[in-house]
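Asker: I'd like to go over a predicted model; first the sequence, then the structure.
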Amino acid sequence: MDRKGTLTINNQVRYAVLGSGSSANAYIFSYGGRSLIVDNGFSVKEALARMDKAGISPASVDGLFLTHTHGDHLKGAGALCRRLKIPMFISAGLKLPDSVGKLPGLYTMQPGRDHNFSWCSCLPFSTCHDVEKPVGYSFTIQGERMTVLTDTGELSDEMFYLASSSRVLFLEANYDPGMLSNGPYPASLKRRISSKLGHLSNLQAADFLAEISSRHTVMPESVYLCHLSQNNNRPEKVHEALEASRAANLHYRILDRGELCTGEFFIGNSRNLGP
């Protein structure tokens, strides 16, 4: 993963959620003028526009890491790889649909095993979702971990370890149980969403964060609640669930559907301490 990128401040790690939710998802991590992108459900034009707003140079991107093949994560991934002339990284054993098209490069990674690149390492981990070979990703840059944990209906000990040891955590809070139960979806779809192969509810996300808060003295510095359902959730519902739990003492931000946000931290700065 060696490409010429733009210069940034030494020891500064930058990240951006280009957007998340039911329609399109994409995340970017940057260090030392180089970047990687996780998923792309946007058109190439929209993805590049959002990268520009986030201050990320397309020339800095080394590769695209795909979590799974649902359209809100995959739809624009192949086209973006071709536009930027970058490889795609996927879970071992995953067969991409023909719609992805020809790629500049394709590499497979084994979940549960660290994969080292020149400026970061990547640990893919298995998620529980109703699609072939789904994974989340945990990236480590100079000893600092950042984890993308979405599109899973069940949480594992591995996920807990990675989330609790992350400086920055992107965690799914997909649906409010009451809104889903009383909403217009057919019963079969409601069962799918709330199943172990579906998505995390606000309550599951809150309980997960509360468990991290109660068991660890070092907290994630920033938690982003993302991938909110268009029809079955609202930011205020996520806020209610978090404030009613022991997760309220964590520094968190709830991302509305499609919201673009950016952040940064400096390697070597002290981490937040819990109670």
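Answerer: That came in fine, so what should we check first?
Asker: Please count neighbours and contacts with C-alpha atoms only from this point.
Answerer: OK.
Asker: In a strand, residue 209, correct?
Answerer: No - counting by DSSP: H, G, I helix; E, B strand; the rest coil, residue 209 is not part of a strand but helix.
Asker: What sits closest to it if chain neighbours are left out?
Answerer: residue 247 (5.3 Å; C-alpha to C-alpha, 6 or more residues apart in numbering).
Asker: Distance of that neighbour relative to residue 229?
Answerer: Noted for residue 247: a distance of 21 Å to residue 229, by C-alpha to C-alpha, to the nearest Å.
Asker: can you check residue 62 too?
Answerer: 30 Å.
Asker: hang on, the earlier thing: report how many residues lie close to the residue nearest to residue 209.
Answerer: 21 (other C-alpha atoms under 10 Å).
Asker: wait, what's in contact with it?
Answerer: 206-207, 209-211, 213 (C-alpha atoms under 8 Å, 6 or more residues apart in numbering).
Asker: and what of residue 82?
Answerer: 103-104.
Asker: Are we agreed that it is in a strand?
Answerer: No - assessed by three-state DSSP, residue 82 does not belong to a strand; its assignment is helix.
Asker: Tally up the residues packed near residue 229, please.
Answerer: 23.
Asker: just residue 186 next, same as before
Answerer: Using other C-alpha under 10 Å: residue 186 sits among 9 other residues.
Asker: The one 5 residues further on now?
Answerer: The burial count assigned to residue 191 is 15, neighbours taken as other C-alpha under 10 Å.
Asker: Kindly report the same for residue 92.
Answerer: Using other C-alpha under 10 Å: residue 92 sits among 12 other residues.
Asker: Tell me which residues touch it, please.
Answerer: So residue 92 contacts 108-111, 133 (C-alpha under 8 Å, 6+ apart).
Asker: how about 6 Å then?
Answerer: Residue 92 is in contact with 108-110, counting by C-alpha atoms under 6 Å, 6 or more residues apart in numbering.
Asker: Neighbour-wise, which one of the residues you listed leads?
Answerer: Going by other C-alpha under 10 Å, residue 109 tops these with 19 neighbours.
Asker: Distance check, it against residue 91.
Answerer: 5 Å.
Asker: What about the closest residue to residue 167 other than its chain neighbours, how many residues nearby?
Answerer: Of all residues not flanking residue 167 in the chain, residue 220 sits nearest, at 4.6 Å (C-alpha to C-alpha, 6+ apart). Using other C-alpha under 10 Å, residue 220 has 26 neighbouring residues.
Asker: one more structure, for comparison:
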Amino acid sequence: MGEADNTVARHRGRLHFASLGSGSKGNATLVSDGETHLLVDCGFTLREAEHRLARMGLHPRQLDALLVTHEHGDHIRGVGPLARRYGVPVWLTPGTWGSGRLGELPKRHWITPQARFAVKGLSIDPVTVPHDAREPVQFRIQGGERHLGLLTDLGHPTEHVAQAFAGCDALVLECNHDVRMLAEGPYPPRLKRRVGGDWGHLANTQAATLLTRLGLDRLQRIACSHLSEHNNRPELALEALTPLLDGDTSRLMVACQDDGLAWQAIA
């Protein structure tokens, strides 16, 4: 049994999360209470997903469900292959399924936005977000008395989103781009408008603004995620959020593209 697997066992009964990797080349987040294991999105090839899961001490057959936020390739590349090879049940909205990008899914379950559902011991609230996909959602997941918010791929922080994710104990939050780096970067004008628009991705400053609306008192862990390879740097994301925490950086971390983020337990 590897070290990461030992970590899962040690935290049995406690909600915790990890990232297999986060960014434009692939996204996948693990959520577990030690008995129920969820994978949210899988933007990696089957082989790479197997490797990254093993790094976290899990085999694909241990997954109880695969939740899909939307149909963009950096979130679904490995969903179909993983589901077909290992029989993992997939939960997604009809709009995401209607994109036609996922292929056959042997065990398919519908998500209705704003309608809670459960996978074994974990309760999941799917929340509609503004993003340029057919029927995108993000997730608030409850295990016991603890709440984890997974909140990436949204163009702007709506009041609906702020209300839905208020009072979480941990948050995986999009910090996609620095506004200046995006403006001065290599993207063509049309792509810059898409990324920085109301249906694109959150800037570091927008993430900071949203955090103040969600409330910081209960937040034990804030994982900056979905950082752009060309339009952001980890230190800029952390700079934007650190002042909100009175300089206490112990609650802040970054989910990287290559290394992901190791298991984080919510006390």
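Answerer: Noted; the coordinates are in hand. Because the structure is a prediction, the values reported are computed rather than measured.
Asker: And the TM-score between them?
Answerer: The TM-score (TM-score structural alignment, normalised by the length of structure 2) is 0.89; 260 aligned residues with a C-alpha RMSD of 2.2 Å.
Asker: can I assume residue 152 of structure 2 is in contact with residue 174?
Answerer: Yes - counting by C-alpha atoms under 6 Å, residue 174 is a contact partner of residue 152 of structure 2 at 4.4 Å.
Asker: Same drill for these two, tell me which one is more crowded.
Answerer: residue 174 (28 against 23).
Asker: What segments of the stretch 151-275 of structure 1 are strands?
Answerer: 168-172, 222-226, 252-254, 261-266 (DSSP state E, counting those that start in this stretch).
Asker: got the contact list for the last one?
Answerer: Strand 261-266 of structure 1 is contacted from outside by 11-17, using C-alpha under 6 Å, 6+ apart.
Asker: Are any of those buried, and if so which?
Answerer: Among those, the ones that count as buried by 16 or more other C-alpha atoms under 10 Å are 13-17.
Asker: Among those, find me the one that's closest to residue 53 of structure 1.
Answerer: residue 16 (10.0 Å; C-alpha to C-alpha).
Asker: corresponding residue for the closest one in structure 2?
Answerer: When structure 2 is aligned by TM-score structural alignment, the residue opposite residue 16 of structure 1 is residue 18.
Asker: helix/strand/coil for that match?
Answerer: Quick answer, by three-state DSSP: residue 18 of structure 2 is strand.
Asker: which non-adjacent residue is nearest it?
Answerer: residue 263 (4.5 Å).
Asker: neighbours around the one you found, how many?
Answerer: 20.
Asker: and it, how far is that from residue 99 of structure 2?
Answerer: 32 Å.
Asker: Could you do residue 117 of structure 2 as well?
Answerer: Counting by C-alpha to C-alpha, the gap from residue 117 of structure 2 to residue 99 of structure 2 is 23 Å.
Asker: What of residue 202 of structure 2?
Answerer: Distance from residue 202 of structure 2 to residue 99 of structure 2, by C-alpha to C-alpha: 23 Å.
Asker: Compare neighbour counts for the two and give me the winner.
Answerer: residue 202 (30 against 15).
Asker: and residue 220 of structure 2, what pairs with it in structure 1?
Answerer: Aligned partner of residue 220 of structure 2 by TM-score structural alignment: residue 221.
Asker: Likewise for residue 186 of structure 2?
Answerer: Per TM-score structural alignment, residue 186 of structure 2 is aligned with residue 184.
Asker: now swap in residue 57 of structure 2 and tell me
Answerer: So, by TM-score structural alignment, residue 57 of structure 2 is matched to residue 55.
Asker: now that match: how far from residue 43 of structure 1?
Answerer: 18 Å.
Asker: The nearest residue in space to residue 195 of structure 2 that is not next to it in sequence: what's it in contact with?
Answerer: Nearest in space to residue 195 of structure 2, with sequence neighbours left out and distances taken as C-alpha to C-alpha, 6+ apart, is residue 201 at 5.4 Å. Residue 201 of structure 2 sits next to 153-155, 195 when contact means C-alpha under 6 Å, 6+ apart.
Asker: Same question for residue 113 of structure 2.
Answerer: With C-alpha under 6 Å, 6+ apart, residue 113 of structure 2 has these contacts: 126-128.
Asker: What of residue 171 of structure 2?
Answerer: 148-149, 222.
Asker: now swap in residue 251 of structure 1 and tell me
Answerer: residue 222.
Asker: again with residue 108 of structure 1
Answerer: Per C-alpha under 6 Å, 6+ apart, neighbours of residue 108 of structure 1: 89-92.
Asker: just checking, which of those belong to strands?
Answerer: Secondary structure from DSSP state E places 89-91 of the contacts of residue 108 of structure 1 in strands.
Asker: and the residue nearest to the spatial centre of structure 2, what element?
Answerer: The centroid of structure 2 falls nearest to residue 150 when counting by C-alpha atoms, centre = their mean (4.7 Å). Per DSSP states H and E, residue 150 of structure 2 falls inside strand 146-151.
Asker: now that strand: which residue numbers in structure 1?
Answerer: Counting by TM-score structural alignment, strand 146-151 of structure 2 corresponds to 144-149 in structure 1.
Asker: what separates the match of residue 57 of structure 2 from residue 7 of structure 1, distance-wise?
Answerer: Applying C-alpha to C-alpha to residue 55 of structure 1 and residue 7 of structure 1 gives a distance of 12 Å.
Asker: Kindly report the same for residue 223 of structure 1.
Answerer: Applying C-alpha to C-alpha to residue 223 of structure 1 and residue 7 of structure 1 gives a distance of 27 Å.
Asker: Looking at the two, which one has more neighbours?
Answerer: Neighbours were counted for residue 223 of structure 1 and for residue 7 using other C-alpha under 10 Å; residue 223 has more, 21 against 11.
Asker: so who does that one touch?
Answerer: 168-170, 252.
Asker: what residue of structure 2 matches up with residue 128 of structure 1?
Answerer: Using TM-score structural alignment, residue 128 of structure 1 sits opposite residue 130 in structure 2.
Asker: other SSEs contacting the helix or strand harbouring residue 137 of structure 1?
Answerer: Using DSSP H and E, residue 137 of structure 1 sits within strand 135-141. Counting contacts by 3 or more C-alpha pairs under 6 Å, 6 or more residues apart in numbering; DSSP states H and E, strand 135-141 of structure 1 packs against strand 121-126, strand 144-149.
Asker: The first one vs structure 2 - mean distance after superposition?
Answerer: Following the fit onto structure 2, the mean deviation recorded for strand 121-126 of structure 1 is 0.7 Å by mean C-alpha distance after the TM-score superposition for structure 1.
Asker: That strand to strand 144-149, inter-axis angle?
Answerer: 30 degrees (axes from the mean of the first three to the mean of the last three C-alpha atoms, to 10 degrees).
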